[in-house]
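Colleague: Compute the structure for the input listed below.
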Amino acid sequence: MAFLRVHEVEKGRRRVEDAVMAVMNRQREKIGEYFIGRAVLGDLGVGEPGGNILRVAFRFFGNRCEYPEAERIWPRWASGVALEKGEWVRWPANYQGAWLHVVQNSWFASNRRAARYGVEDVVHLDGGQISTKPGFYCALGEAVNGPGGYFGSNLDALADCISSSFGEGPPARIIWRNFQTSQESLDHAFLESIVGLMREFRVDLATC
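Modeller: All right, here's what the predicted structure looks like:
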């Protein structure tokens, strides 16, 4: 995987044990990050007349991203063009885990918390769009915090978001339309866990 124009390379420092790779947008703002661990700088590529290096080679010995599809999603986030509602649905279903990964990574790399920032007390989910567990969290994050929004990536993370004392607090009500369609795609135990969690934190969940 090649990450172009996302490194600040220091020629005098060819090895580091705790490297962190920052993902930057076109405005050179950090929108994501990955802890790499040990990294060794290899050969430098051909430079531009002004001295900028076009390409560098690194050898990584630490962590790897478990979502290879994220390589295709990050450029969309880095484009600087605002995300659209429902954009995650346009990707293949097997990309939804990677989309959720990018959502979560970018959310926290941008110094936001696991909380509700949106002001709508009633949020709407469309079960017709929810066919996977990652898709549920993509839909919920968008419904609560807008396109690209995060509101949990698993049951524990969802509980953290709902119970957070930061932000606007939990939504008062969630209306899950086309719930039967979701039932046909998601396993019963997962849906029961979601319903139970909402009940525990006194969030009114209406299905229709």
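Colleague: from here on, contacts and neighbour counts on C-alpha atoms
Modeller: Fine.
Colleague: In this structure, what residue spans correspond to strands?
Modeller: For the chain, applying DSSP state E gives strands covering 15-24, 30-44, 56-60, 122-126, 173-177, 204-207.
Colleague: okay if I get those as CSV plus mean neighbour count and distance to residue 141?
Modeller: Formatted as CSV, these follow (neighbours: other C-alpha atoms under 10 Å; distance: least, C-alpha to C-alpha, whole Å):
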stretch, mean neighbour count, distance to residue 141
strand 15-24, 16, 21
strand 30-44, 16, 17
strand 56-60, 14, 32
strand 122-126, 18, 10
strand 173-177, 18, 12
strand 204-207, 15, 16
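Colleague: so which of the ones you listed gets nearest residue 85?
Modeller: Taking C-alpha to C-alpha, strand 122-126 is the member of these nearest to residue 85, at 12.1 Å.
Colleague: From the contact counts, what lies against that closest one?
Modeller: helix 133-145, strand 173-177 (3 or more C-alpha pairs under 8 Å, 6 or more residues apart in numbering; DSSP states H and E).
Colleague: got the angle between it and helix 133-145?
Modeller: 150 degrees (axes from the mean of the first three to the mean of the last three C-alpha atoms, to 10 degrees).
Colleague: Now show me the structure for the sequence below, then we'll compare the two:
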Amino acid sequence: MHVRNYALTSEEDENDFWGCAQEARGLFSPLEEEGWRQVEWVGSAPEGGLLASLDHIGGRRAVAGNAYLDVLDAEGVSMGSYFVNDVTVLAVRPSPLGTDLVDVTVRMWCDQAMPGSGEVWELIRAGRLTRTGRWQERDAAGRRAWLSVALWSHRYQRRGRPDAPAGTVFTLDGRHIVDEDSFYCALGEAVNGPGGYFGWNLDAVDDCLRGRWGATSPFTLEWQHSSVARTRLVNHPAVQDDTPSLFALLLEIFEERGVEVLLK
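Modeller: This next block holds a predicted model:
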């Protein structure tokens, strides 16, 4: 049985399945330019529109089109999906992973798959995302990638679990909050557990507070070690002399949505 970690499906027709692959080398590498990437679809058995493009390398018909790229779990279930544009076949060769498989090199536009995200997806796939704080080991770019996977995998990670009822008390550990993204990492895990998501900017937090993202307002947020975060969340891209700090803006959003914040 072939390992299936990634799948492609046409954006135009959900019945036009383009096949699975064991690896998608280059998917989570730094961008070439803007959102363009060169990805090697390793250990694949192309179908549909992708298969039809293999015989037209170098021509216009090598462009298979737009697609949804799913990251699969160990059972072949989608954990999350990226939208990719203009998937174009550049090369194809026999794969060392199987006599009936090929490795297909494509160029495509995808700006959502951030460098470092692949490691986070693998934690989820392997069932090793079982404790909070794994994001603390990452630098600023790594924390941003962590948040992106938390967002794209949110439905998968919460499948079958209802929102916590109104009145729930969530505990937010502020000791490791060093910047805005680390706050969102900590908040997501406070509400939804290891690898959890509850916003990755101010507008997204406000959306999550409206329900269907793990918590039901009104609730209580017990913010431990809040003085540590207060000293670090003093800047915000829009902050000017007469603009509240990020810390104050967060407290304002929570108050407007009926969340009682207990600063410890």
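Colleague: follow-up on the earlier one: and the helices and strands packed on strand 122-126 of structure 1, which is most packed in?
Modeller: helix 133-145 (a mean of 24; mean count of other C-alpha atoms under 10 Å).
Colleague: hmm, back to that, looking at the helices and strands packed on strand 122-126 of structure 1, which is nearest to residue 203 of structure 1?
Modeller: strand 173-177 (5.7 Å).
Colleague: superposed on structure 2, where does the closest one end up, distance-wise?
Modeller: Comparing strand 173-177 of structure 1 with its match in structure 2 after superposition yields a mean distance of 0.7 Å (mean C-alpha distance after the TM-score superposition for structure 1).
Colleague: For the residue nearest the centre of structure 1, give me its contacts.
Modeller: Nearest to the mean C-alpha position of structure 1, by C-alpha atoms, centre = their mean, lies residue 103 at 1.5 Å. By C-alpha atoms under 8 Å, 6 or more residues apart in numbering, residue 103 of structure 1 lies in contact with 148, 149, 150.
Colleague: Can you add neighbour count and give those back as a markdown table?
Modeller: Converted to a markdown table, those look like this (neighbours: other C-alpha atoms under 10 Å):
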| residue | neighbour count |
| --- | --- |
| 148 | 25 |
| 149 | 24 |
| 150 | 33 |
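Colleague: Across to structure 2, which of those residues hold up?
Modeller: For the contacts of residue 103 of structure 1, the contacts that are reproduced in structure 2, applying both residues aligned by TM-score structural alignment, their matches' C-alpha atoms under 8 Å, are 148, 149, 150.
Colleague: can you tell me which of those are in helices?
Modeller: Using DSSP state H, no member of these sits in helices.
Colleague: okay if I get those residues as TSV plus distance to residue 173 of structure 1?
Modeller: Below are those laid out as TSV (distance: C-alpha to C-alpha, whole Å):
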residue	distance to residue 173 of structure 1
148	21
149	18
150	17
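Colleague: ok, so of the residues you listed, who is nearest residue 132 of structure 1?
Modeller: For these, the nearest to residue 132 of structure 1 is residue 150 (16.3 Å; C-alpha to C-alpha).
Colleague: per the alignment, that closest one corresponds to what in structure 2?
Modeller: Matched by TM-score structural alignment, residue 150 of structure 1 corresponds to residue 197 in structure 2.
Colleague: My read is that that match contacts residue 183, right?
Modeller: No: Residue 197 of structure 2 lies out of contact with residue 183 (C-alpha atoms under 8 Å); the separation is 11.2 Å.
Colleague: which residues does the residue in structure 1 that residue 186 of structure 2 lines up against contact?
Modeller: Counting by TM-score structural alignment, residue 186 of structure 2 corresponds to residue 139 in structure 1. By C-alpha under 8 Å, 6+ apart, the residues touching residue 139 of structure 1 are 86, 125, 126, 129, 130.
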